[in-house]
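sharing a model that was predicted from the sequence below.
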Amino acid sequence: MLDQLIGAVRAGESRPLVVHGEPGVGKTALLDYVGVQALGYHVLRGSGVQSEMELPFAGLHQLCAPLLAGLDMLPQPQREALRTAFGMSAGITPDRFLVGLAVLGLLSDAAQERPLMCLVDDYQWLDRTSAQVLAFVARRLGTEAVGLIVATRVVDGDLGGLPALEVGGLRPADAGALLDTVLVRPVDAQVRDRIIAETRGNPLALLELPRGLTPAELAGGFGLPGAVTLSSSIEGSFAREVGALPDPSRRLLLVAAADPSGDPALVWRAAALLGIGPDAGVPAAEAGLVELGVRIRFRHPLTRSAVYRSASPEERRQIHRALAEATDSQSDPDRRAWHRAQAVSGTDEEVAAELEHSANRARARGGLAAAAAFLLRTATLTLDPAKRAARALAAAETHIHAGALDTAHDLLAMADTEPLDDRQRAQADMIRAQLAFVTNRGSDAPPLLLKAATRLGPVDPGLSRATHLDAVCAAIFAGRLAGEGAGVLEIARAARAAPPPSDDETRVPDLLLDGTLASYTHGYAAGLPSLRAALAGFGTGMSAEEELHWLFLATTTTLRLWDDGRWDTLSARHVQLARELGSLTELPLALTTRGYMLLFAGDLDGATALAGEAQAIGDATGATLAPYGALGVAAFRGDAAAVSDLHEAALRDVTRRGEGVGITFAEWARALLGNGLGHYDDALSAAQRGTAYAPDPGSLIFPAVELFEAAARTDQVGAASEVFDRFTEMTTASGTDWALGLQARSQALLTVGDAADGLYRDAIAHLGRTRLRAELARTHLLYGEWLRRMRRHNAAREQLRTAHTMLESMGMTAFAERANRELRAAGGAVRKRTDASRYDELTAQETQIARMARDGLSNPEIASRLFISAHTVQYHLRKVFTKLGVTSRSQLDRALPDSRGA
């Protein structure tokens, strides 16, 4: 398998591979084999070090250091992210996936000269940020001629799904042959067989266990205790060898084991402080346990572990104290602080404060795992109850962001044992709410946020109001799946107790809160003035971070106000700002709301591209957003199979996570599909489920219009009357062209006789003044169908031909076919569709890349959006040019369907 991988990379392909198995099974030997066989390749090597797991980007720096001369070739955001991550420049917290893109670019550029092979050993001991970035890169390799082989003990979630090679123990015959190479004297046959059986053919165990055993032990009676794991057995073998060394040599190895930087100058400085002379290294080197050269290397990682674990706690503290003193406080303050912390047996405020600074530096470099570890140790080093509580809460919040939820729970428990002031109690409630939102969206988060907001009222009115708004938003998101007492009406009524703004100037979040609460507690129309004022002034006086925080709520508020103009503007701004700030947690939401704007504007290709990008980010980040974008695209296109699969997946996902708003979207998509295909009974059932959550009028925005159409087509107008009353209460109060257009269309559907004619005309007039071409096209279709049933065939053909042309050009296949059937029934015919076979040959990713290239994005910009390398972009563009019969990017404008006007 390794030979095939080497050959594939030589041929220009990229191949990732995870080599996994228990310690000592031979993973490192296999990496060494590849390093030798990859003749003519540029070979990069890196290795995880257990003691460096809390130092962010340490493993990544080790691997990429030889390539840093190529930093200037990267796009500026990626270049700056990587420079900040590696401590080469100061800057804001770099997003780890921008760092991932930078690493992907470095590898791709390096492979332009000759094939590149990256070998990473002991992945399980990499710092968390490096591990995530490498897993990200492995999934984005395309055609760069890069091989990436990772050796690890267990394939975890980050590496799941990548090609893998499990390395097991040797077969008994081979294990016996290997054991015989290290046995220098005859061994009892039963002892030999027991060694082979109990090591389970593990090569390192076979080589190491016989060392240090007396002839008597080998002659008979030898056995591995059943309770001792393989790893412990091997470490015990190493420990016996270490214990046989002179005391200065053993202590020298302990110094080296406690600081795995491999810097001999640092190790020797610390050794000198402990009174260990230069001659101490000779016995250790002669025993083959360590190499003392330009770098200090142990024979095997378990050697380091055995050395460190065999020392007493006091001895370890002495070693760390010496290493802290020997570490330069200016060039490496974080490592010095960590050693100082390990040297403390109780509490120490000075060291705790130093670790706190280290945590801030780690966070600035994007090292959340390191920051979390530093803050955890800071809390345990703190004696003062007030400071201990504050540090425990800070550590808990950081651990949530770092994904260590169990530790966050423990830190909250630690904080709860200390006296908390009102602000700290509120902070604890907010942290509990964050944990609840991550683990079970909708059930616990709203009341916890409400509790935190109430506590904050007397001490920080501004933050209290913002937290009240967060609580209402969480309740909206939870919808029909909210826990008892956490429904949106209950939370909104309780949030009316929020303190007033602290000054005379009413800011956008205040307006959003006041308007949202008014709409729930006093009726839809009551909230309109404040919400319109909030949207009109959105962004004014707000920092970029604050604007990004509230943009999702602002964009969804445009839907509730039926304001397609601001929906267009704010959804575009949301995507832009999320990109600029590199927020890959916010970007999927932004892409989804923007994608729905494009859907209703008739740009299905654009929406498909955004849904694909959101999916790529989800795959990269492990985000748990339901497939809203893909579901909407499939429904608009009339893809029954895709809607069925995505509908089921979405319902399972949102139900598991308590995301009730997802049920509304899933049922709306099914109803839209049913209406497009003419399956009106199915559409009616789905639309009824979609509009069933009465407490939130927002649940009517999309599914209600599908309900009215399905009810009219199944002669069940009565089934829609109650929803129609609630719907028209909103649309009449809103008064926008979008609202009034859909109101007129819906009323026409439910009206018998000639009165419907004027309503359809009003609907077309109103919707014609909006950006919503898809709704306009459907209105032409409905009006044409009504005209045909009224036997006004000439007028019907005009409306149906317009509808068919619009729907087909947008790619709304099911509705277009419905228009075609109606047109034929009215005695008309449609023009045959222009042959687009060449365009249809493009894959989804090729279509995305072609559209972005046509719209002026460079290869690096496309690569950044799609999480692939620029080299892979160029590879796909060559295929696009061939399929479309063009030779340059400028010709894509005429070769691709144009829906940018939407």
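Looks like it came in fine.

please make it C-alpha for all contacts and neighbour counts, starting now.
OK.

shouldn't residue 150 be within a strand?
Yes - under DSSP: H, G, I helix; E, B strand; the rest coil, residue 150 sits within a strand.

that one contacts residue 119, doesn't it?
Yes - counting by CA atoms under 8 Å, residue 119 is a contact partner of residue 150 at 6.2 Å.

looking at the two, which one has more neighbours?
residue 150 (27 against 22; other CA atoms under 10 Å).

separation between that one and residue 298?
20 Å (CA to CA, to the nearest Å).

now swap in residue 851 and tell me
Per CA to CA, residue 851 is found 53 Å from residue 298.

likewise residue 245?
15 Å.

go on, residue 780?
For residue 780, the distance to residue 298 - CA to CA - is 76 Å.

looking at the two, which is more packed in?
Neighbour totals were compared for residue 780 and residue 298, and residue 780 leads with 26 against 22 (other CA under 10 Å).

ok, now which ones touch that one?
Applying CA atoms under 8 Å, 6 or more residues apart in numbering, we find residue 780 in contact with 764, 799-800, 802-803.

farthest pair within those?
764 and 800 (13.2 Å; CA to CA).

ok, those two, which is more surrounded?
residue 800 (34 against 23).

from what I can see that one touches residue 825, true?
No - counting by CA under 8 Å, residue 800 stays clear of residue 825, with 10.5 Å between them.

wasn't residue 55 part of a strand?
No - with three-state DSSP as the criterion, residue 55 is coil rather than part of a strand.

below is an additional structure, to be compared with the one above:
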Amino acid sequence: MGRAPECATLDQLITAVRSGESRVLVVHGAPGVGKSALLDYLEDAGAGLRTMRAVGVESEMELPFATLHQLCVPLLDRLPVLPAPQRAAVETVFGMRTGNPPQLFLVGLAVLSLLSDASESGPVLCLVDDAQWMDQASAQVLGFVARRLLAESVALVFGARVRTQHLLGLPELEVAGLHKADALALLESTTHARLDPPIRDRIVAEAKGNPLALLELPRERTVTQLAGGYGLLQTDTLPTRIEHSFLDRIAVLPRQSQLLLLVAAAEPIGDPALVWGAAEKLGVTPGTALDDETDQLVSFDVRVTFRHPLVRSAVYRNAEDADRRAVHLALAEVTDARTDPDRRAWHLASAAAGPDETVAAELERSAGRAQARGGMAAAAAFLQRSVALTIDPVRRAERAVAAADASVRAGDPAAARRYVDIADLDADSELLRARTQLVRGRIAQAAGFNNEAPPILLAAAQRLESFDMDLARETYLLAWGAAAWGAADAENLVTISETIRELPPPQGNPRPIDLVLEACALLVTEGLDTAITTLRQAMDALVDLPVPDVLGWGWAACGLSPAVWSEQIMIETYSRAAEVVRAAGILTELPIYLASLGAATSLIGDFTAAAGIVAESEGLAAATGIPLAPYTTLILTAMQGKEDEAAAIIAATIEQASADGQLTGVTTAHWAAAVLYNGLARYEEALSAARASTRIAQLVVSVWVLPELIEAAVRVGDDTAAHEALDHLVAAAEAGDTDWSHGILARCRALLADEAADDLYRESIERLQHTLMRPELARAHLLYGEWLRRQSRRVDARRELRTAYDMFVTIGMAAFAERARRELLASGEKIRKRTVETTENDLTPQERQIALLVGEGLSNPEVGARLFLSPRTVEWHLRKIFTKLSITSRRQLRDALPHAE
């Protein structure tokens, strides 16, 4: 990132070597600045070249020729071609023979000869990393070789922290810190918590663009530690040796200077006015605190920055507790309570020597403000600190419940468990214990769909009825969602649904949650026929569901949208919900919405967009440590016809989901397998997978798999199984009563019809043309074409099969495209096999996502908010996108990108 000039230099080096020239380069810079990454880039750019790599090892610096031995071992088979003195020199220094130590000149000449001989059969790339730790003998020999490479196709590249004596005078590439824009992009790409701009800017300034420092900073921090900078100082991950070197310098400073450093370390923004204001309250003045030694550690300019990013933490962590409290109190006194109440509250909390109800209450108010502006991680941090300062057990329990809830929503389930345990110990009322149980259910749910969450949430809902019916109804819906979309215990789902139906009817006009609850219960206890009217009303309400409701129970309700057979509602519901949750920063639930949105996007045939959603989901799962079931990947790879990749994911998912009792995972995996094998025309396997999927009474997938079962059963001649499946499909599709449901139903009926087949296929195509379901429409054309060919209507068959083939290729459904191509050949059509189009013009999934959003008119900050990227990162990606698409402006994106209809 941000290394375009350096990479260009390395590319030129590789080009020169490929053309028969020699090149030498010393890549040098500070530790962590990215030298090894550039050497890795060079190795990748030199694909096809014979590459040898060595690394200087500090512990081997006293071993002569240690680094040279690493580099030359692959060339030792060429020793016989060397002149005898050279061969003897190499064999002696590498311990292959005994003898007197040879002259280094002779060893260098031998290595030069070996490289020259190796280059006769192709260019050679030699990479030596951590060259500052080469033993002296190796450094002398390689320095000698580097200065004598002339006409050989050899590149010799060193990566070093400093230019050692033996490498002086060689061509060099200095690697400095990243520019601010790229440093910000790198920091924010690894930090999923929202950082206040001043905090972020200070981190970047102190890191001086060093990529390793920027990458390591958030690595061991939780999202609550990072939020707002409030927890950046509470860490135990500093490299001890470097920290001690700074502490030794600090220890000899005057007391006034040490206090000034501590004030600067404790003030997270780096505001000089605040730092000097607090210092003055402690009796510290510039005249008494600043000298040359202080200036070497901290700089006072527009922003207060430490000379090295580790100085700040070293100062803070090793200060006396009393000094830290005094400094924070001084900072609180100079922080404006009106313009920055939250940071003032944090300083007051850090200044507290023990429990303090006034400060705890202020922290609680700060949490409310943070949550209101979408800073869930900051809210969790405030609440956690508030708990620590609360002495009254009842208030502590209430704040602990709130801290646990905010923590799990912010993606820190480990912290949530700690605080819910505190709440359990101190809770003295049934209401508080019920709220604690609700949070435990949320924590269990955050760990992935499982059998643990539904009964916990059900019990919490029942306990809440006596105190807060609105919260109880919301909790019932969460319990229903946990049981419906995850757990394999059908009894749980039935019990929850029956309990919901026994609830007293809501007063006044039904709210969205009332409609959703009723629809959920009816769907399970009475079936789709009875529930469909209420379901449609509920789905209409979900499209414009208020943000608090989306955040509270939206995930449980949105999964119902496919049941009404409306792809438009399905896409709109998932898209808006994901946008709301993303904006709120609730990282534990966002992957659920993204998985649903990715699956829906795959179903309408926009595979590149679906791949982008998968990439975002995987990044979130990695950041939060919450397991992510690969449902979108299952469906996407199956529809693409990638047999090896899909089969491996399907098998792994079935094994894992079965062990965890995850109904959705098992059903979805078998459904994906049925799609895959129908595309590959392996109908026995498709039928087996479809049957396995329908054995589990999952609310949506077990219906969607019926068309796969019918198609496979007809192809293998099992009409009984096909008719049984059709009977089940008729009830669901007719209740749905949409073009999608009727189009699929007509297509399946046509498979089992005789004289009416022609009309049914035409009806299917006509219906599906009015939907977004391009893959289903293409399959209707394929089945119609196959039927026409068997009826000996070859001209008509070729028309339908060509349409199907073209659609499959455009969408990216390789297996179905090949099935259509074979049918065309059988009908007498001569057709050239086409490669399935990627429709992404070599864009990566993330680049494709950014391009689509910018093409829709979103600004860089808006795109960044959607994808957890900084605006600078978006701009960096856009430059690459413009180059790949050969365009120059944002306005050209819409025309440059292929779109799904």
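Arrived safely. For clarity, every value in this text was computed on a predicted model and none was experimentally measured.

so after superposing, what's the score?
Here the TM-score for the pair of chains, by TM-score structural alignment, normalised by the length of the second structure, is 0.67; 734 aligned residues with a CA RMSD of 5.3 Å.

between residue 150 and residue 119 of the first structure, what contacts are shared?
With contacts taken as CA under 8 Å, 6+ apart, residue 150 of the first structure and residue 119 have no neighbour in common.

which residues sit in contact with the residue nearest the centre of the first structure?
In the first structure, the residue lying closest to the centroid (CA atoms, centre = their mean) is residue 621, at 2.0 Å. If you count contacts by CA under 8 Å, 6+ apart, residue 621 of the first structure has them with 584-585.

distance of it from residue 216 of the first structure?
In terms of CA to CA, residue 621 of the first structure sits 56 Å off from residue 216 of the first structure.

try residue 264 of the first structure
Counting by CA to CA - residue 264 of the first structure and residue 216 of the first structure are separated by 39 Å.

and residue 633 of the first structure, by the same measure?
Residue 633 of the first structure is 75 Å from residue 216 of the first structure, by CA to CA.

tell me which of these two has more neighbours.
residue 633 (27 against 10).

host element of that one?
Residue 633 of the first structure is located in helix 628-637, with elements delineated by DSSP states H and E.

all strands for the second structure, in order.
23-28, 50-55, 124-129, 154-160, 172-174, 298-300, 304-306 (DSSP state E).

and the third one, how far out from the chain's middle?
Looking back up the chat, that one is strand 124-129 of the second structure. 33 Å (CA atoms, centre = their mean, to the nearest Å).

so what touches it?
17, 36, 39, 43, 46, 49-56, 71, 115, 118, 153-160.

again, only this time at 6 Å
49-55, 154-159 (CA atoms under 6 Å, 6 or more residues apart in numbering).

repeat that for the fourth one.
Where contact means CA under 6 Å, 6+ apart, the residues beyond strand 154-160 of the second structure that reach it are 22-28, 35, 123-132.

tell me the angle that strand makes with strand 50-55.
20 degrees (axes from the mean of the first three to the mean of the last three CA atoms, to 10 degrees).

the third one too?
Going by the same axes, to 10 degrees, strand 124-129 of the second structure is angled at 10 degrees with respect to strand 50-55.

please work out the angle formed by the directions of strand 124-129 of the second structure and strand 23-28.
20 degrees.

ok, the second one next?
In terms of direction (the same axes, to 10 degrees), strand 50-55 of the second structure departs from strand 23-28 by 30 degrees.

excluding chain neighbours, give the residue nearest to residue 452 of the second structure in space.
Leaving aside its chain neighbours, residue 452 of the second structure sits nearest to residue 444 (6.5 Å; criterion: CA to CA, 6 or more residues apart in numbering).

am I right that that neighbour is in contact with residue 454?
No - contact criterion CA atoms under 6 Å: residue 444 of the second structure and residue 454 do not qualify, at 9.0 Å.
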